[in-house]
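Asker: Structure for the following, please:
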Amino acid sequence: MTIRILPAVGDLDAARSITTLLSQLPETEPANPVADSTSLLDLLARLAAESLDELPEVVLVHERIGPVPALELIREVALRFPAVGVILVTVDANPALYSSAMDSGARGLIGLPLSYEELAQRVQAAAGWSTGVRRHLGHSGDVFTGPGGTVVTVSGAKGGVGATVTAVQLALAAQASGRSVALADLDLQAGDIASYLDVQFRRSIVDLAGIQDISPRVLQDALFAHHTGLGLLLAPMDGERGEEVDDRAIRQIVSALRHRYEVVIIDCGTQMNSANAAAIEMADTTVLVTTPDVIAVRAAKRMIRLWDRLQIRKAEETVAVVNRYNRSTEIQPPLIERITGTRIARTTVPAGFKELQPVVDAGRMQDLEAKSAVKQALWQLAGELSLVSAPEGEQQRQGKFRGDRGSIGLRRTRSR
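Answerer: This next block holds a predicted model:
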């Protein structure tokens, strides 16, 4: 059997050393190294979308890979691609790191400088394990498989610009088109999704924060099954408990959601913390909601600059949505695009206080009428963001999807 090996090494010298030694191993087929965690996950996702058999048997992860830390990357690969054997390559192969690597899902650890005998032994062991998993993977329903769904984060430039209404309606639009959809509330201290959808709940995202390995069954227990078909992962009722949810937890949670649902909408609120920063970094598409006024646009520009300084999202990778728009305002979408450096969605959302107020007060956002101009605009935005799956040739009708697919879906392919 030929063992396919994919090295993930950001350091050029280490990449050359590893590639040279891998080429000497018998019955192996080493691939060209990938330089960062994003490229690795994207490549594995593309291969998994074709077939389980297209995935490499072994992935080598160098300790200095980025932007996602090596152990977190190993955990995500193990969760998303359980048939791949992952080996950590590190300078400091101490017992504590070995234990942490095994807890993260690694199948072995190799110390630097590389030894031919140790490398051959670890690769053979990981490949054997991978072969066994592939043989029996179809017999278990309690694993995540496949390349995963689309993750979209929705943030507000400032409080009150309509980010939560936008997130909820995008989720409802995707669900109505026949896709499986999760709606997660990452406004951890002041999340209102439960109020907007009239939900009484016991479990929240905090219940997943301390879990090392989130299986589909554990995830399902933490979700609220809304009667619309949405799977809701809600913010805690006690805002101070939001501090229990850190970036490590979010990486696991978002990965788990991505591989259970076709579409994952995350309401990130207006305040930045390590948790929603991790979600924004992992997202396929990031939406920033603003209103066409000076204060909100300035806030949007500050938010974009903050994301750039944190190295989680570039301005040109962000889709700005203009809410409460009308043609008579002095600040128009092209000006907002120039000020913020973002891409402006073609769909603008009109002000609709009178039509929104009754459903907001009743906590029945799902009952917003199809003739509502706000709903029509937001469902059109869902089409523009490629979140809906409408049949070919379906006519544009009131309350249906009117955006074309693939116009703004932004995949992360950059290296930090």
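Asker: can we go C-alpha only for contacts and neighbour counts from here?
Answerer: OK.
Asker: residue ranges for the strands of this protein, please.
Answerer: Here the chain has its strands, by DSSP state E, at 3-8, 28-30, 58-62, 85-90, 108-111, 150-156, 181-185, 224-225, 231-233, 263-269, 285-290, 318-325, 343-344, 349-350.
Asker: Check which helices and strands the longest one sits against.
Answerer: This points to strand 318-325. strand 285-290, strand 343-344, strand 349-350 (3 or more C-alpha pairs under 8 Å, 6 or more residues apart in numbering; DSSP states H and E).
Asker: Would you mind giving these as CSV with distance to G162 and mean neighbour count added?
Answerer: Shown next, in CSV, are the helices and strands packed on strand 318-325 (distance: least, C-alpha to C-alpha, whole Å; neighbours: other C-alpha atoms under 10 Å):
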stretch, distance to G162, mean neighbour count
strand 285-290, 7, 26
strand 343-344, 16, 22
strand 349-350, 10, 21
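Asker: hey, where'd the helices end up in the stretch 1-150 of the chain?
Answerer: Using DSSP state H, counting those that start in this stretch, the helices of the stretch 1-150 of the chain run over residues 12-22, 37-50, 70-80, 95-104, 116-136.
Asker: Quick check: chain neighbours aside, which residue is closest to A157?
Answerer: In space, and not counting its chain neighbours, A157 is closest to A300: 4.5 Å by C-alpha to C-alpha, 6 or more residues apart in numbering.
Asker: what's around that neighbour, how many residues?
Answerer: 26 (other C-alpha atoms under 10 Å).
Asker: again, but for S104
Answerer: The number of residues near S104, taken as other C-alpha under 10 Å, comes to 22.
Asker: Second input sequence below; structure requested for side-by-side comparison:
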Amino acid sequence: MTTRILPAVGDPDAARSVTTLLSQLPDAEPAAPVGDSTQLIDTLARLAGESLDELPEVVLVHERIGPVPALELIREVALRFPAVGVVLITADASPGLFSAAMDSGARGLAALPLSYEELAHRVQAAAQWSVGVRRHLGAGADVFTGPGGTVVTVTGAKGGVGTTVTAVQLALAARTSGRTVALADLDLQAGDVASYLDVQFRRSVVDLAAITDISPRVLQDAVFTHETGMALLLAPGEGERGEEVSERSVRQIISALRSRYEVVVVDCGTQMNGANAAAVEMADIALLVTTPDVVAVRAAKRIVRMWDRLQIRKAEETLTLVNRYNRSTEIQPPLIQKITGTRMAGIAIPAAFKELQGVVDAGRMHELDAKSTVKQALWGLAGELGLVKAPAGPEKQGKARNDRGSVGFRRRPSRNEGAS
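Answerer: This is a model prediction of the structure:
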């Protein structure tokens, strides 16, 4: 078996020394050294975006790498690329550093000055571990299976049920809590995220569709940084161009977003195609939005059954959200759960369209009043889904509640809370 090795060594003399030794190892395929932590992470992210199989089995991290310290860099690699074995190269072979390196996720430690025997042993052990992990994960052709960020897809049972409002508010809640957030609009023919957030930007998801190497820089060029701090990947302005976005390209795009952001919210709209199906299949959380009426619930049931037939997602792996809920409606969440066979969100969104009308018309959904019952419910849902970063202490928690509304909001709205 050939072992691919990527050295991360900042010092040119040390890099030459490491490269010389690596070239002598049997069945080794060393890559050119990367000179700093940023280059290492970007290289791994690019390779992971192509396929898990493209990642090197072993990464060597020199103790003097920068700008991120070696142990922090090892921790980031271990978290984001768990199928890569990391070996720390250091002059300090003390038990304390060895323990700290293992705690950070390293698979071994090679002491300086390097010896052929020790380096060969450490590389071989890390490579064997890497192969075992990949065998356990199962190497997909297009999807990087590392942890990365949380991907949430939001799909509407039919048009007009509040899919985009839900996606936007979930993303805003996560961003306001301090997480890095990307909001992707995969409603390719009729995406409205740009309109809801008052954005004019020429680039869209189509610009990434034909790119097989989505580097961080390429991704950055395609997204729009909103005034809220969210990264927006918009639907094409010309709906017919949505056909250029394939299932394979969506897998690569979401993998790239997941590797760069803590939370990725994807508005899938209501029209199912190969691109949207790929997003739902990849999602950590697949949210299906419906309203409590016969037509919408029947549509939700059709979508769930279609996902199951096409082996996109099982019903029990889908979370259904009831929008425009009112206690007086005949169709209640338990009945929707029985009809669709899905799990139900612990929060229902009240029927209060009047609260939304002003910000929708102005394209300023991010300025929705914190007192809005719709906002409180949706931000509460974000908390339920684990998208919101928990405050550190009581003082910050109180401030967060004032900034975000009641994130813990779980009650069902009363019949007096308006109608939408």
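Asker: Which residue ranges of the stretch 151-300 of the second structure form helices?
Answerer: Going by DSSP H, counting those that start in this stretch, the stretch 151-300 of the second structure shows helices at 163-176, 193-196, 206-209, 216-222, 247-260, 274-282, 294-309.
Asker: counterpart of the longest one in the first structure, which residues?
Answerer: Right, the one you point to is helix 294-309 of the second structure. The counterpart of helix 294-309 of the second structure in the first structure, using TM-score structural alignment, spans residues 294-309.
Asker: average offset between the matching stretch and the second structure?
Answerer: Following the fit onto the second structure, the mean deviation recorded for stretch 294-309 of the first structure is 0.5 Å by mean C-alpha distance after the TM-score superposition for the first structure.
Asker: quick one: buried residues of that stretch?
Answerer: 296-301, 303-305, 307 (16 or more other C-alpha atoms under 10 Å).
Asker: And the residues you listed, which is closest to A70 of the first structure?
Answerer: Closest approach to A70 of the first structure among these (C-alpha to C-alpha): W307, at 22.0 Å.
Asker: My guess is that closest one contacts K314. True?
Answerer: Yes: counting by C-alpha atoms under 8 Å, W307 of the first structure touches K314, with 6.9 Å between them.
Asker: picking that back up, check the contact between the residue nearest to A157 of the first structure and T290; I expect there is one.
Answerer: Yes: between A300 of the first structure and T290 there is a contact under C-alpha under 8 Å: 6.7 Å.
Asker: overlap in contacts of the two?
Answerer: Counting by C-alpha atoms under 8 Å, 6 or more residues apart in numbering, the residues touching both A300 of the first structure and T290 are 156-158.
Asker: Format the residues you listed as JSON lines; extra columns: distance to R75 of the first structure and neighbour count.
Answerer: Listed next are the shared contacts of A300 and T290 of the first structure as JSON lines, based on distance: C-alpha to C-alpha, whole Å; neighbours: other C-alpha atoms under 10 Å:
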{"residue": "G156", "distance to R75 of the first structure": "30", "neighbour count": "27"}
{"residue": "A157", "distance to R75 of the first structure": "32", "neighbour count": "27"}
{"residue": "K158", "distance to R75 of the first structure": "34", "neighbour count": "22"}
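Asker: Tell me which residues of the helix or strand harbouring D42 of the second structure come out buried.
Answerer: Take DSSP states H and E as the rule and D42 of the second structure turns out to sit in helix 37-50. Going by neighbour count (16+ other C-alpha under 10 Å), the buried part of helix 37-50 of the second structure is 37, 40-50.
Asker: angle of it against helix 247-260?
Answerer: 150 degrees (axes from the mean of the first three to the mean of the last three C-alpha atoms, to 10 degrees).
Asker: if we can go back for a sec, of all the helices of the stretch 151-300 of the second structure, which one is nearest G105 of the second structure?
Answerer: Distance to G105 of the second structure, taken as C-alpha to C-alpha, is lowest for helix 247-260 among the helices of the stretch 151-300 of the second structure, at 18.0 Å.
Asker: Check the mean deviation of the closest one from the first structure.
Answerer: Here the mean offset of helix 247-260 of the second structure against the first structure after fitting is 0.4 Å, by mean C-alpha distance after the TM-score superposition for the first structure.
Asker: Which of the residues in that helix are classified as buried?
Answerer: 247-260.
Asker: Turn these into JSON lines, including distance to K396 of the second structure.
Answerer: Shown next, in JSON lines, are the buried residues of helix 247-260 of the second structure (distance: C-alpha to C-alpha, whole Å):
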{"residue": "E247", "distance to K396 of the second structure": "42"}
{"residue": "R248", "distance to K396 of the second structure": "42"}
{"residue": "S249", "distance to K396 of the second structure": "41"}
{"residue": "V250", "distance to K396 of the second structure": "38"}
{"residue": "R251", "distance to K396 of the second structure": "37"}
{"residue": "Q252", "distance to K396 of the second structure": "37"}
{"residue": "I253", "distance to K396 of the second structure": "35"}
{"residue": "I254", "distance to K396 of the second structure": "32"}
{"residue": "S255", "distance to K396 of the second structure": "33"}
{"residue": "A256", "distance to K396 of the second structure": "32"}
{"residue": "L257", "distance to K396 of the second structure": "29"}
{"residue": "R258", "distance to K396 of the second structure": "28"}
{"residue": "S259", "distance to K396 of the second structure": "28"}
{"residue": "R260", "distance to K396 of the second structure": "26"}
